[in-house]
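Student: curious how this folds, go ahead:
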Amino acid sequence: MLEKLRIMMTIPELRRKIFLTLGLLAIYRIGFHIPLPMVSNTPMDSAGGGAGDFLEKVSLFAASDLRQLTIFGLGIMPYISASIILQLLGTTVPALAELKKEGQAGQKKINEYTRYLTVFICLVQSWIYLSVMLTASGPGGGNINPNFLNSTGTGLYLPWQLVAVAVMTCGSVFLMWLGEQIDEHGIGNGISLLIMAGILAQMPKALYELVRNMETQLTGLSRGQVGIETLILLFVLFIGVVVGVVFITLGQRKIPTQSAKFTRGRKVYGGTRQHLPLRINQAGVMPIIFASSLLMIPSVFFGLMAGLFETGGFVFKSLNLISLTMSDQASYLFNLLYVALIFFFCYFWTAITFNPKEISDNLRDSGTFIPGYRPGKRTTDYLEKVMVRITYVGAAFLSIVAIVPTIVYGSLGVPYSIAGFYGGTGLLIAVSVAFDLVQKIDSHLVMRNYRGLLEGAGGGTSPVV
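Tutor: Now for the predicted structure:
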């Protein structure tokens, strides 16, 4: 491995791309710690309750820490939201569907619309986010810099609120620009690398918390005590979960295809056998993102509604009970709803991104067919049936990965900041981005007749089911 790293550094173009990517990621991490001048530097945990859990969950895939008001406070989430919205509209709006068929020119236009929508979402989200966090600071403006308090000393001047909104909007747009620069001049997918950097940046803090609470003796796997055997079990479990994530991420169902033979002169062309790869986890990490975000909304909503009624009353107790139940990630109801939503969004997202009729038409137009199935409707029905079956496997896997942190947290009693690395959104994103990065580096190495970083990397040796 050291020899391969040395080879990477000897290729001028690859070395330049790697250092540029590291430099841009360093800029992102520096800006991550620059607070808005209007607020204090202390983390805003006063949002508390379900809102605090919601902000912590969303922060995983926003490449930011939403509990702090910084210049990158919104992270890359507005751009991701804009991309998802346009992707969903692309299946229902004919104009966008036509743009997707125009190839590179159409994609360029869609990217332009994505940028405009990102700016609009930034303006709306930053204003709402700032209002919520300033309200959480209390009547005395505990989280507001005293130099920016209004004349009554109870809030932030409106002009300074507009400045804060503009700064946070510019911060998110700047992160979007950083991601595009990594795509164009660096190595790997820029937006994904920003998210991965935000996830991995939490690892040192979690490891420090684990080591600080560890006891150098056997504890019998007692809940809440991290002993030697608990540490070994956590290490083995982490390796096992990562291996499972890698297997299912690269897993494919390869459907055999055959091209039709045709004669031109004295030569016969075609007749070759190939494979149509269908990913097991076609939906990626999106079902977990949607499911976890959706489950946090009832907790926040009913918690806010309970605050409108008299404390101790029947309505207050009922709403507060629903809020607490929906925020308890160790409860059976929460995990049951979590798994059900993951299955729903797996099929929903696969139905949007995978079009068996379009694939069938492309196979027919190219003179390729699936042995045993006539081109057209029978091929479409077969592809749809296969995708339904393998999506069930992918959804089951995502459900297991999603609830592993809850199991680790509930059975061993380790802090949730540590248990979160054993599954869920963060681990899936980190593994997917790492493989994409390895494949991009391998493409540079293979062009110069070097072997890849991993055996079979980029060579299509994915597990087959």
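Student: switch to C-alpha atoms for all contacts and neighbour counts from now on
Tutor: Will do.
Student: in this structure, which spans are strands?
Tutor: Remark: strands assigned in the chain by DSSP state E are 252-259, 262-264, 267-269, 273-279, 368-369.
Student: redo those as a markdown table? Include distance to residue 20 and mean neighbour count.
Tutor: Below are those laid out as a markdown table (distance: least, C-alpha to C-alpha, whole Å; neighbours: other C-alpha atoms under 10 Å):
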| stretch | distance to residue 20 | mean neighbour count |
| --- | --- | --- |
| strand 252-259 | 33 | 17 |
| strand 262-264 | 50 | 9 |
| strand 267-269 | 46 | 10 |
| strand 273-279 | 32 | 16 |
| strand 368-369 | 43 | 22 |
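Student: would you do the same for the sequence below? I want to compare the two.
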Amino acid sequence: MISVFVNAWQVPDLQKRILFLLGMFVVFVFGAHVPVPGTNAAHLVEFFNRTHSAGGATLFALLDIFSGGALKQFSIFALGVMPYINASIIFNLLVVIIPQLEELQKEGEAGKRILQQYVRYATVFLAAFQAIGFLTLFRQYGLILAAGSGWEYGFSILLIVITMTAGTFLLMWMGELITEHGIGNGVSLIIFAGIISRMPMTLTQDVVGASAQGTGEAVKTLVLFCLLAFAMIWCITFMHLAERRIPIHYARRQVGRRFYESHTHYLPLKVNMAGVIPIIFAISVLIFPSTIGTFFDPASENKFISGFALWTQNFPNTWFYYFAYAALTMIFTYFYTAVTFNPKDIADNLKKNGGYIQGVRPGPRTEAYISRILERTTFLGALYLASVAVIPSLLFVKVFTNMTTLNLIGGTSILIMVGVALDTVRELDARLTMLKYESALG
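Tutor: Sure, this is the predicted structure:
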């Protein structure tokens, strides 16, 4: 992995891309500490520290991890990229349901640009909706300092909503710029940067909290975290790189006056073809009920309203949350794999290029054969993602209750970090290989 970055650094174009990516990370970290006007920063930090020390994966702790601490600071990036991800999920589903959108997607780059514009509009709406929800909730705790009354107060609230919405839109734009001018998937890398920047502080809080019970307990906490994190990194790396190879044979053929001898290649089907996207999608969907709950007062005299508000705030601690998390992860794994990999296209391309699978007739039979293998590998990948997402979190909730770093989101954070890092290195390596071929061809 290090050698890939060393080699890439020697190529001017890739060096510019890496520097651009690092520059975007700096902007993200800086923006995560620029507070939204009209908030009580001191009370916000105290509120989040109290939430953290209470244990459990509350809505606030969960969102704070993915925003890189921006929610705790109630900064311009407090909402993160979750509204954009939710908008993307909605339109991915609508493309399957609405024929007009499906036709638009098939129109090539022009159609995709129009769809992307729709996603941007939906992102603005969802970000504003979520910002209003958090304002409603934080105002109940006295964390909003909007001044004045009447129209002055309304203007202050509107300014906060616009600022938070603009922050999310800026992150979305940064993600698109990273994808275009940097390395890797921009949105995934922004989430990656948020987790990386927040993890050391959260781990330090765990160690400091354990040190109150003695130095031995603090050392035990740190060693346990390192051992379990290393084990998960090894497992995630192994499964991320695992693939099922289907041998593809090419018969001897003539193109013009040139003859090409028969040879054998293979079609690699990754076990975890969807990567970390299903996990990110699942978390985005699970956050939505808690966002709805922010509009309700936990101290309301109405028992239904107060009960619903408290349940949504503590929703990530419930058994239903873990079940829904696993189920949604598996569903999105199948959905994303179906969207990104089409066995029919693969079978048609093989037939056009004279490729075939030993013992399988080209055409529909080949498509059915690839689909059957894809179903098996996708099931293993979905089961693996669901296990990594849920089991470590349950382990820390039931056994290591003094450690909230992994208790917050289980193995999800490590899965995203490792998965995004491996995908980025793989893209960097692919760009290096392509540049070598281009230089060889002159």
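Student: from the centroid of the second structure, which residue is nearest?
Tutor: The centre of the second structure sits closest to residue 280, judged by C-alpha atoms, centre = their mean, with a distance of 3.5 Å.
Student: what about it, distance to residue 392 of the second structure?
Tutor: Taking C-alpha to C-alpha, to the nearest Å as the measure, residue 280 of the second structure falls 17 Å from residue 392 of the second structure.
Student: which strands and helices lie in contact with the longest helix along the second structure?
Tutor: Looking across the second structure with DSSP state H, the single longest helix is helix 364-398. Where contact means 3 or more C-alpha pairs under 8 Å, 6 or more residues apart in numbering; DSSP states H and E, helix 364-398 of the second structure is packed against strand 263-270, helix 319-340, helix 343-352, helix 405-409, helix 412-441.
Student: next one: the second one to chain centre, how far?
Tutor: Averaged C-alpha coordinates place helix 319-340 of the second structure at 13 Å from its chain's average position (C-alpha atoms, centre = their mean, to the nearest Å).
Student: quick one: buried residues of that helix?
Tutor: Residues of helix 319-340 of the second structure classed as buried: 322, 324-330, 332-334, 336-337 (neighbour count, 16 or more other C-alpha atoms under 10 Å).
Student: closest one of the residues you listed to residue 249 of the second structure?
Tutor: residue 337 (25.0 Å; C-alpha to C-alpha).
Student: from residue 121 of the first structure, how far off is the counterpart of residue 90 of the second structure in the first structure?
Tutor: In the first structure, residue 90 of the second structure lines up with residue 85, judged by TM-score structural alignment. Going from residue 85 of the first structure to residue 121 of the first structure by C-alpha to C-alpha gives 11 Å.
Student: now do residue 445 of the first structure
Tutor: Residue 445 of the first structure sits 40 Å away from residue 121 of the first structure, going by C-alpha to C-alpha.
Student: coming back round to it: between residue 85 and residue 121 of the first structure, which is the more surrounded one?
Tutor: residue 121 (18 against 13; other C-alpha atoms under 10 Å).
Student: now check the second structure for the residue matching the more buried one.
Tutor: Mapped onto the second structure by TM-score structural alignment, residue 121 of the first structure lines up with residue 126.
Student: and the gap between its match and residue 73 of the second structure?
Tutor: Where residue 73 of the second structure is concerned, residue 126 of the second structure sits at a distance of 21 Å (C-alpha to C-alpha).
Student: same question for residue 173 of the second structure.
Tutor: Residue 173 of the second structure sits 22 Å away from residue 73 of the second structure, taking C-alpha to C-alpha as the criterion.
Student: please consider this matter closed, and thank you.
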